[in-house]
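*Asks:* need a structure here:
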Amino acid sequence: MTGNIENQQGPRHKRDLTRRKVVVAGVGAAVAVGAGATLAAGAFAGETKAKGGGTSATGTATGAEACYKLTSETTEGPYYIDADKLRRDITEDKEGIPLTLGIKVIDSETCEPLRDAAVDIWHCDALGIYSGYESLSTGGGGGGAPTGAPSGTPTGTPTGEPPTGAPSGGTDGGGMHEEPTDDERYLRGTWRTDKQGRVTFRTIFPGWYRGRCVHIHTKVHVDGEWTDAGYEGGHTCHTGQFFFDEESVLASAEVAPYSTSTTERTTLTEDTIYDQSGTQGGLLTLKYDKKNIAKGVQASITVGVDPEATHDGTDDAVQPGASATASATASAS
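*Replies:* Alright, predicted model coming up:
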């Protein structure tokens, strides 16, 4: 992968450029690896029942696709590690329900896809643990029935605004960055959008931890350069999170290892980061067998961004629902 990012809208003024670099993690890092990849790749064969509509996890659209509003910006959270691995399969050896996540990135004003953008995702494992921060994470599990299993009415749910500082074993609500405490990097990855603005990741359905609903973090970087070494330069035009509806989370809680969690859970409506605005706020469209979610889940979303803006998610002033309204004109994809 070499060459400069192609500017789909003509020359743009480069504002607030920040230096960043992706280093390819060894030979074969750009392809799916490991047993987890094999499981995820075959997880959706014969799927007959689905929840929701819209685009599939691979990003295939049917008919015209509406031009979306700007997707909500959120805080980066304390557990971001700058583009540590260039790969689409981020599962490594983590156990969990296979998840294929299809993301389409578009310019929210013109509806044009953003080609060659670098998209990061990262999230906790099935028991709420983040790689690189295992000693700070607040998830956990054990044998027997979970005492804080999801019920729709969890106890001990935090209220009020998210904390502004980094948690000490915390809740991922604030924007203060923590330095990694270990060398693990599972469930983290960066990949390049294609000419249709699409990128697909293979991972597992995230678990939950104290103070937050189930979610995946994301960043979109533009105006950088793809080289043999990876991705350099540019700026971050979007920092956000993707969310899962309650029905899917409750279904996942019946499947091991999620069912072994002893951690109290915050519901989607109680979360202090999700702005309750549906797709604009990062709510994913999900498809899975209602009778057997363990077979795997397909998730998809279109992310509308302002490619000229800088949103690195480290400003405490960035709060849920801070995004502005853009064009709602229909456009063929």
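*Asks:* hey, let's count contacts and neighbours off CA atoms from now on
*Replies:* OK.
*Asks:* could you look up the SS state of the closest residue in space to Q276 that isn't next to it in sequence?
*Replies:* Using C-alpha to C-alpha, 6 or more residues apart in numbering and skipping residues adjacent in sequence, the residue nearest Q276 is T269, 6.9 Å away. With DSSP: H, G, I helix; E, B strand; the rest coil as the basis, T269 sits in helix.
*Asks:* to compare against the first, here's another:
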Amino acid sequence: MTDTQTPEDRGTLARRTVLVAGGVAVTAAGVGTALATGASAEEGGPKPGAPEDTCYTLTSELVEGPYYIDADKIRRDVTEDQEGVPLALRLKVIDAETCKPVRNAAVDIWHCNATGVYSGYEDMGSGGGGGGPTGPPPTDTPTGTPTGTPTGGPPPGGGHQEPTDDERYLRGTWRTDRHGEVTFRTVFPGWYQGRCVHIHVKVHVDGTWTDAGYEGGHACHTGQLFFDEKSVLLSAEVEPYASNTTTRVTLDEDSIYPDNGHAGGLLYLKYDRRHFARGVHGRLTLEVATDETNDG
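*Replies:* Below you'll find the model as predicted:
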């Protein structure tokens, strides 16, 4: 999906988004090989000869979700020991008012693994926070009024949950460079009950980088990054994704995706259809309102 507008149309916009239109220059182990075979596919890619940055609409703010853990790991490679298709994710952060790169911002990403489990919340299992009931179904008619706190996990996109363990795979925070860019090495996410395949992202500005990490400032953007159906179907043919028996929600069925293409977080993807397991490049430019607080 590619938005096209005339100069007159662009002049009437109150907010603008910059979408990266150049080639992907990042690599991750196993990713570059897949794209060197001449059979690569770029979904929603820019037209040849397009300028590197073109302003459109403000990137959508979306719910933070229940599984955010604040700046726990300052790193670009978040893979740890997780299996899955290698994903090189390049994000560029642009100021909404000036369309200039935002330097020294702290960008967080976090997502589930190939079987739908979030680190820090492994007890929740795969399914928006709960593994569901086990054992034979009840035969008696329910009586009385329920009391206490409900269990079984939050609904998709629900309120924050406290971590249940010390695992932190597929989570990380890194600093944007002078071009406003940051690159993460991770794996293609899996899926869990109630949600399509996605990655969470948060951008912090006006803070200070110290030896301990990033301190102060505020979150100016909280969003989610999405994958087109073609790429997800290809991932489902590869282990360990193929062993995930959870019913998958498609992008069109998802209750959180705003259905507005790249402005809503839909990634540009590049991969070899014949050798998808070797790796994927994902990229997007996020236009943020740096003077606003959007913490999800």
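*Asks:* if we can go back for a sec, counterpart of the residue nearest to Q276 of the first structure over in the second structure?
*Replies:* When the second structure is aligned by TM-score structural alignment, T269 of the first structure is paired with D252.
*Asks:* could you tell me how many residues sit around that match?
*Replies:* Neighbour count of D252 of the second structure, defined by other C-alpha atoms under 10 Å: 13.
*Asks:* what of the one 3 residues further on?
*Replies:* By the measure other C-alpha under 10 Å, the count of residues near S255 of the second structure is 15.
*Asks:* how about the contacts made by it?
*Replies:* R195 (C-alpha atoms under 8 Å, 6 or more residues apart in numbering).
*Asks:* D72 of the second structure too?
*Replies:* D72 of the second structure makes contact with R168, R171, G172, T173 under the criterion C-alpha under 8 Å, 6+ apart.
*Asks:* highest neighbour count among those residues?
*Replies:* R171 (30 neighbours).
*Asks:* what residue in the first structure is paired with that residue?
*Replies:* Under TM-score structural alignment, R171 of the second structure pairs with R188 in the first structure.
*Asks:* for I94 of the second structure, same thing?
*Replies:* Per TM-score structural alignment, I94 of the second structure is aligned with I106.
*Asks:* please name the residues that touch the nearest residue to that match once chain neighbours are set aside.
*Replies:* Nearest residue to I106 of the first structure, sequence neighbours excluded (C-alpha to C-alpha, 6+ apart): P113, at 4.2 Å. P113 of the first structure makes contact with K104, V105, I106, D107, K195, Q196, G197, according to C-alpha under 8 Å, 6+ apart.
*Asks:* can you give me the helices for the second structure?
*Replies:* 7-11, 31-34, 229-235 (DSSP state H).
*Asks:* most tightly surrounded among the ones you listed?
*Replies:* helix 31-34 (a mean of 20; mean count of other C-alpha atoms under 10 Å).
*Asks:* can you list contacts of that one?
*Replies:* Against helix 31-34 of the second structure from outside (C-alpha under 8 Å, 6+ apart): S40, P86, L87, A88, Y271, D272, H275, F276, R278, G279, V280, H281.
*Asks:* the fifth one corresponds to which position in the first structure?
*Replies:* This points to Y271 of the second structure. Per TM-score structural alignment, Y271 of the second structure is aligned with Y288.
*Asks:* and if you look at the last one?
*Replies:* Applying TM-score structural alignment, one finds that H281 of the second structure aligns to Q298 in the first structure.
*Asks:* its match - how many residues pack around it?
*Replies:* Q298 of the first structure, neighbours per other C-alpha under 10 Å, totals 23.
*Asks:* that one contacts K287, correct?
*Replies:* Yes - between Q298 of the first structure and K287 there is a contact under C-alpha atoms under 8 Å: 5.1 Å.
*Asks:* and the alignment partner in the second structure of V220 of the first structure, how many neighbours does it have?
*Replies:* Superposed on the second structure with TM-score structural alignment, V220 of the first structure falls opposite V203. Burial of V203 of the second structure is recorded as 25 neighbouring residues (other C-alpha under 10 Å).
*Asks:* same check on E253 of the second structure?
*Replies:* Neighbour tally, E253 of the second structure, other C-alpha under 10 Å: 13.
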